[in-house]
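Engineer: Just the structure for this:
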Amino acid sequence: MALNRIAFCASTAPAAQEAFAALVALHGQTPLEAADVVVALGGDGFMLQTLHDSQASGLPVYGMNCGTIGFLMNTYSAEDLPARLAAAEEAVINPLAMRAVAADGKVTEALAINEVSLLRAGPQAAKLRISIDGRQRMDELVCDGALVATPAGSTAYNYSAHGPILPIGADVLALTAMAAFRPRRWRGALLPKAAVVRFDVLEHDKRPVRADADSRPVPDVVMVEVRSEPRIAHRILFDPGHGLEERLIVEQFV
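Structural biologist: Presented below is the predicted three-dimensional model:
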């Protein structure tokens, strides 16, 4: 697959800006509307931002790591970029759709590639009621927070909260609690990808909760609904042998 017309973008980090200047000097810069591929230079956070920003274009995104972890990125090199793009393997992932209702009635809708999380925003633990597909499954979860993660995001915040790593092709979502106090040490659940997860915030006036969709915050929520959005597909390119499936397996043996 020839991907010769490249739209480069970079985070504000000095290393990413230096890489951007070098690659544009070598390959030129194509406007997004005329490009075959987007090359993102930065870390995982910038990669998520680029996937959101380029969503409407439908273009594949090839990331090169100029940040810290770079789980969604390829190794940076200024050499042989056209050959690497031509040989790259594509992974297609669906984001989560979040619908959050705040205490003042404001409704916020957002997409999340990694996870939607709820976090306590005060000194007291959050109290959440959890329903799956309209059926109440947990009357009261007392915790620091909870999240719903995609397979692509299962090694991010979800893994730090001791949630499971999910194979990239798995049609499941991870529901993970953070510092669950009651039920004691409840670790969460694996849910079908088509499940609709609803969180109702109990006692929200004295136990405020913030919702985040890929780190985009919505303060003082009283209800959050999360579902997979199959109508949207993000295309990510990886060097052969270093795709998401391989990375998820390697992560479990580190």
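Engineer: can we go C-alpha only for contacts and neighbour counts from here?
Structural biologist: Will do.
Engineer: What residues sit buried inside stretch 9-23?
Structural biologist: 9, 10, 11, 16, 17, 19, 20, 23 (16 or more other C-alpha atoms under 10 Å).
Engineer: ditto for stretch 147-167
Structural biologist: Buried residues in stretch 147-167 (16+ other C-alpha under 10 Å): 147-158, 161-167.
Engineer: before we move on, what about stretch 95-111?
Structural biologist: For stretch 95-111, by 16+ other C-alpha under 10 Å, it's 95, 96, 97, 98, 99, 100, 101, 102, 103, 110, 111.
Engineer: how about this one, so we can line them up?
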Amino acid sequence: MFRRVTSKPTTSEPRFAIIASETDEAQSAVRSLTKRYPLCGRDGADVLVVLGGDGFMLHTLHDMLDAGDTRPLFGMNRGTVGFLMNEWRPSGLAERLAKAKAITVRPLAMKATRCDGSVVERPAINEVSLLRQMRQTAKIELSVDGRVVMPELVCDGVLVATPAGSTAYNFSARGPILPLSANMLALTPLAPFRPRRWTGAILPDDVAVCLRVLEPERRPVAAVADQYEVRDVSEVRVTLDRSRALTLLFDPEHALDERIAMEQFVT
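Structural biologist: Down below sits the predicted model:
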């Protein structure tokens, strides 16, 4: 999925390595940076420069979580939207890294129980979503900290989003945009049929959200943690994982917290 670039760094340059997607745009950017800077191998780097789009950044973040790697990431957009990325600019990279603003994001922890009783646990940086697998609508019971807050939601699905993910799938489903400092989670229905007027809820991020599938054999539901899908689930528990944190670096004028706040005024 990515190419590692290795070169011997000099003491006058920051120790960083490049992780790039396999797209032509990203590989062209690798060649440009390789000509300009002394690079080190990934294991010896203090900062990892990620070249690609938001999807590749999410993939890289999950790799970091799986490896227990807490080093900061500085992304440059060589993809499409690039919400999690900085502007592509090959010049002045060392200075940009020195001045970058650090943003900490914490993942959700998804514990999905399948109908056969097996359990799958996965992190999610943007959101955990439940989606109907067939033509029938899903029926889902919603609980917060063990209290049933909605006995039956008839819908295409429902999701729990972090502030970092609130401008992604959550926003397209008409969920709220959450500032990074809000310490909140968004609980947002997907095409709700009953109750029709329920548009979701904003919850403190220290709660446990339990989504129990009603009639799972007749109305099968899949759970998705970012890009990882688990099919035929009967129950999904979602909490914020405070034991793990990831650090994203941004140009001060292009920082993620400011971009999320300004998304509220985009027309």
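Engineer: Could I get the TM-score for this pair?
Structural biologist: In this superposition the chains share a TM-score of 0.97, using TM-score structural alignment, normalised by the length of structure 1; 253 aligned residues with a C-alpha RMSD of 1.2 Å.
Engineer: if we can go back for a sec, spatially, which two of the buried residues of stretch 95-111 of structure 1 are the most separated?
Structural biologist: Distance extremes for those: the farthest pair is 95 and 103 at 25.6 Å, using C-alpha to C-alpha.
Engineer: Quick one: mark the members of the buried residues of stretch 9-23 of structure 1 that sit in strands.
Structural biologist: Counting by DSSP state E, the part of those found in strands is 9, 10.
Engineer: and the buried residues of stretch 9-23 of structure 1 as CSV, adding distance to residue 196 of structure 1?
Structural biologist: Below are the buried residues of stretch 9-23 of structure 1 laid out as CSV (distance: C-alpha to C-alpha, whole Å):
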residue, distance to residue 196 of structure 1
9, 34
10, 35
11, 34
16, 38
17, 40
19, 41
20, 40
23, 43
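Engineer: For the buried residues of stretch 9-23 of structure 1, work out which two are farthest apart.
Structural biologist: 11 and 23, at 14.1 Å, using C-alpha to C-alpha across those.
Engineer: Residue in structure 2 paired with residue 72 of structure 1?
Structural biologist: In structure 2, the residue paired with residue 72 of structure 1 is residue 84, using TM-score structural alignment.
Engineer: wait, that match sits on residue 56?
Structural biologist: No. Using C-alpha atoms under 8 Å, residue 84 of structure 2 makes no contact with residue 56, being 10.0 Å away.
Engineer: thinking again about what came up before, now intersect the buried residues of stretch 147-167 of structure 1 with the helices, please.
Structural biologist: 157, 158 (DSSP state H).
Engineer: Closest to residue 231 of structure 1 out of the buried residues of stretch 95-111 of structure 1?
Structural biologist: residue 95 (9.2 Å).
Engineer: measure the closest residue to the closest one other than its chain neighbours to residue 39 of structure 1 for me?
Structural biologist: Sequence neighbours aside, residue 113 is the residue nearest to residue 95 of structure 1 in space, at 4.4 Å (criterion: C-alpha to C-alpha, 6 or more residues apart in numbering). Residue 113 of structure 1 is 18 Å from residue 39 of structure 1, where distance means C-alpha to C-alpha, to the nearest Å.
Engineer: Can you show me the strands along the stretch 151-267 of structure 2?
Structural biologist: 157-161, 184-190, 201-204, 209-214, 221-225, 228-230, 233-240, 246-250 (DSSP state E, counting those that start in this stretch).
Engineer: can you list those in CSV and add distance to residue 151 of structure 2?
Structural biologist: Below are the strands of the stretch 151-267 of structure 2 laid out as CSV (distance: least, C-alpha to C-alpha, whole Å):
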stretch, distance to residue 151 of structure 2
strand 157-161, 14
strand 184-190, 14
strand 201-204, 15
strand 209-214, 10
strand 221-225, 17
strand 228-230, 23
strand 233-240, 14
strand 246-250, 35
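Engineer: between these, which one is nearest to residue 79 of structure 2?
Structural biologist: strand 246-250 (16.6 Å).
Engineer: Which stretch of structure 1 lines up against the closest one?
Structural biologist: Under TM-score structural alignment, the match for strand 246-250 of structure 2 is residues 234-238.
Engineer: got it, and stretch 172-181 of structure 2?
Structural biologist: Going by TM-score structural alignment, stretch 172-181 of structure 2 lines up with residues 160-169 of structure 1.
Engineer: Now do that stretch: distance to the chain's middle.
Structural biologist: 12 Å (C-alpha atoms, centre = their mean, to the nearest Å).
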